[in-house]
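Enquirer: Below: sequence and its predicted model.
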Amino acid sequence: MALPLAVLVARWGAMAWGLSPRAAGLTAEPVAETINQLGLWALRALWLTLAVTPLRAVTGWNWLAAWRRPLGLWCFAYATLHLMVYVGLDMLGDLGLLWADVVKHRFILLGMAGWVMLLPLALTSPRAVARWLGGRRWRVLHRLAYVAGLAVAVHFLLRVKGFQIEPWIYAGLLALLLGLRRWPARAIMHWTRPRA
């Protein structure tokens, strides 16, 4: 998960050394491209995090559980960088301009809501905090990931201009993950078991 971030940093480094944004691989609008890439990787990491439980149920691969926490933290890291680049470089830290943009574009409000929902999940990810909260309360809190996923999916759908297939693919994947979450693991295993 660190590779896309390393690529972005290298491209900005190349631009700092004198390459044009296009030649560095950041298009004619490097800030917008960076915001888009960081947001896309945050979304991908969140979807992968949400896919861990259904994949374990279908495959029986319990080792996948160890990936849920690091994937969730990568999701939060990319989402935080996405927000920081938007506020710091696109809005130049101007809170008045930021507020005007939030009022004008609903998708920005949804994106920020998604980040706010991911914040307590990141803060409660350490094992010591999970133990302090207790397993049941921790699990209930971490269901926010699905609500954040819905906010992020709609954020992406409203963000693009005109009809584009990519955000609909991600929305469809989220619907599939939510559907699999509702089915008991036994039903999934029965459905995927090869027939004699």
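Expert: Received it, and whenever you're ready, just let me know what you need.
Enquirer: Please count neighbours and contacts with C-alpha atoms only from this point.
Expert: Noted.
Enquirer: ok, how many other residues are close to residue 170?
Expert: 19 (other CA atoms under 10 Å).
Enquirer: next helix or strand past the helix ranked longest in the chain?
Expert: Identified as the longest helix of the chain according to DSSP state H is helix 30-59. Moving toward the C-terminus from helix 30-59, the next helix or strand (DSSP states H and E) is helix 65-85.
Enquirer: Just checking the distance from that following helix to the centre of its chain.
Expert: 7 Å (CA atoms, centre = their mean, to the nearest Å).
Enquirer: Can you mark which positions in the helix or strand following it are buried?
Expert: Sequence-wise, the next helix or strand downstream of helix 65-85 (DSSP H and E) is helix 95-104. Neighbour-count burial for helix 95-104 flags 98, 102 (criterion: 16 or more other CA atoms under 10 Å).
Enquirer: Check stretch 183-196 too.
Expert: In stretch 183-196, counting by 16+ other CA under 10 Å, buried: 185, 188.
Enquirer: got it, and stretch 54-66?
Expert: Buried-residue list, stretch 54-66, by 16+ other CA under 10 Å: 54-55, 57-58.
Enquirer: Give me the distance between the two termini of it.
Expert: 14 Å (CA to CA, to the nearest Å).
Enquirer: contacting residues for residue 44?
Expert: Shown in contact with residue 44 (CA atoms under 8 Å, 6 or more residues apart in numbering): residue 75.
Enquirer: got a list of contacts for whichever helix or strand residue 114 is part of?
Expert: Under the criterion of DSSP H and E, residue 114 resides in helix 106-123. Contacts with helix 106-123, where a contact means CA under 8 Å, 6+ apart, come from 72-73, 76, 79-80, 83, 101-103, 141-142, 144-145, 147-149, 151-152, 154-156, 158-159.
Enquirer: continuing past that helix, what's the next helix or strand?
Expert: Heading C-terminal from helix 106-123 (DSSP H and E), you reach helix 127-133.
Enquirer: Second structure follows, compare the two:
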Amino acid sequence: MASIRAPGLPAGSRPAGSHINRWLGHRAAKPVGFVLALLPMAWLVWAAFADQLGANPAEALIRSLGDWTIRFLVLVLVITPLRTVTGWVTLARLRRMVGLFVFFYACMHLLAYAWFDMAFSLPAVVDDVIKRPFILVGFLGWLLLLALAATSFNRAIRAMGAKRWQLLHRAVYAVAGLAVLHFFWMRSGKNDFAEVAVYAALFAALLGWRLWRRLSPPRAA
């Protein structure tokens, strides 16, 4: 069968992005991605032991873990638009791993809070969740992430059915909204909203892109 090439490309040339797809599809791509995703955690652990986290290391560790949670959340949400726009289809094979790292950093954020702020006192944590809205919002976001992480495997997809699974996993946008609200309330005490505005704009743009794609009429073949 004759090879099919995109119009305007010289014979024997590869479509744009084919090299990226080949690299992302390599069996080493996931292990490399896994190591890269762990680097922020490794640096924070080293910085804590080396006393490099400033005058209040506990607060710095808690907030840094929260920052990395929201950064990985942006990363997992940008995979689909980036894959669609660039044609890097093999990006999809990294999406589950990145999503699980969102949950991992959220768990580390929660663990650091429970350890350094609450001394692992469950009654104190429950009281704080009830009394402080930004803690409640953050905890609700973590619960949603827990549901998404627990159903991120192929067995869960088969058990739930594809449609119900997809409906549940659209809750990642609710997680994004709760994360921004949590971040906003946390920064309100210092009246510092610049970084909050950046994340809010990114999530709004990603959600807008998703809605635009869903509402746009299908293109003719």
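Expert: Perfect, thanks for sending it. If you're wondering where the values come from, they're calculated on a predicted model, not measured in any experiment.
Enquirer: TM value for the aligned chains?
Expert: The TM-score (TM-score structural alignment, normalised by the length of structure 1) is 0.85; 179 aligned residues with a CA RMSD of 1.8 Å.
Enquirer: thinking again about what came up before, could you quantify the relative orientation of the longest helix of structure 1 and helix 106-123 as an angle?
Expert: Put simply, helix 30-59 of structure 1 runs at 60 degrees to helix 106-123, going by axes from the mean of the first three to the mean of the last three CA atoms, to 10 degrees.
Enquirer: Helix 30-59 of structure 1 aligns to what range in structure 2?
Expert: Using TM-score structural alignment, helix 30-59 of structure 1 corresponds to residues 57-86 of structure 2.
Enquirer: ok, average deviation of the matching stretch from structure 1?
Expert: Compared with structure 1 after fitting, stretch 57-86 of structure 2 has a mean deviation of 1.0 Å; criterion: mean CA distance after the TM-score superposition for structure 1.
Enquirer: list the buried ones in that stretch?
Expert: Under 16+ other CA under 10 Å, the buried positions of stretch 57-86 of structure 2 are 57-58, 60-70, 72-74, 76-80.
Enquirer: go on, stretch 116-125 of structure 1?
Expert: If you call a residue buried by 16+ other CA under 10 Å, then stretch 116-125 of structure 1 has these buried ones: 117-118, 121-122, 124-125.
Enquirer: likewise stretch 37-48 of structure 2?
Expert: In stretch 37-48 of structure 2, counting by 16+ other CA under 10 Å, buried: 37, 41, 44, 48.
Enquirer: Reformat those residues as JSON lines; add distance to residue 114 of structure 2 and secondary structure.
Expert: Converted to JSON lines, these look like this (distance: CA to CA, whole Å; DSSP: H, G, I helix; E, B strand; the rest coil):
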{"residue": "37", "distance to residue 114 of structure 2": "23", "secondary structure": "helix"}
{"residue": "41", "distance to residue 114 of structure 2": "17", "secondary structure": "helix"}
{"residue": "44", "distance to residue 114 of structure 2": "17", "secondary structure": "helix"}
{"residue": "48", "distance to residue 114 of structure 2": "17", "secondary structure": "helix"}
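Enquirer: out of the residues you listed, who's nearest residue 89 of structure 2?
Expert: residue 37 (20.4 Å; CA to CA).
Enquirer: Now do the contacts for that closest one.
Expert: Here residue 37 of structure 2 is in contact with 98, 101 (CA under 8 Å, 6+ apart).
Enquirer: Identify the residue of structure 2 aligned to residue 114 of structure 1.
Expert: Checking TM-score structural alignment: residue 114 of structure 1 goes with residue 141.
Enquirer: Distance check, that match against residue 179 of structure 2.
Expert: Residue 141 of structure 2 is 7 Å from residue 179 of structure 2, by CA to CA.
Enquirer: Between these two, which is the more surrounded one?
Expert: residue 179 (26 against 21).
Enquirer: Just tell me what the more buried one corresponds to in structure 1.
Expert: Aligned partner of residue 179 of structure 2 by TM-score structural alignment: residue 152.
Enquirer: For its match, which residues are in contact?
Expert: 43, 110-111, 114.
Enquirer: which of the residues you listed sit farthest apart?
Expert: The largest separation in the contacts of residue 152 of structure 1, counting by CA to CA, is between 43 and 110 at 13.2 Å.
Enquirer: so residue 23 of structure 2 makes contact with residue 32?
Expert: No: using CA atoms under 8 Å, residue 23 of structure 2 is not in contact with residue 32, being 11.1 Å away.
Enquirer: neighbour count winner among those two?
Expert: Using other CA under 10 Å as the criterion, residue 23 of structure 2 and residue 32 rank with residue 23 on top: 14 against 10.
Enquirer: Give me the nearest residue to the more buried one, chain neighbours excluded.
Expert: Nearest non-adjacent residue to residue 23 of structure 2, counting by CA to CA, 6 or more residues apart in numbering: residue 29, 7.0 Å away.
Enquirer: Right, I'll leave it there.
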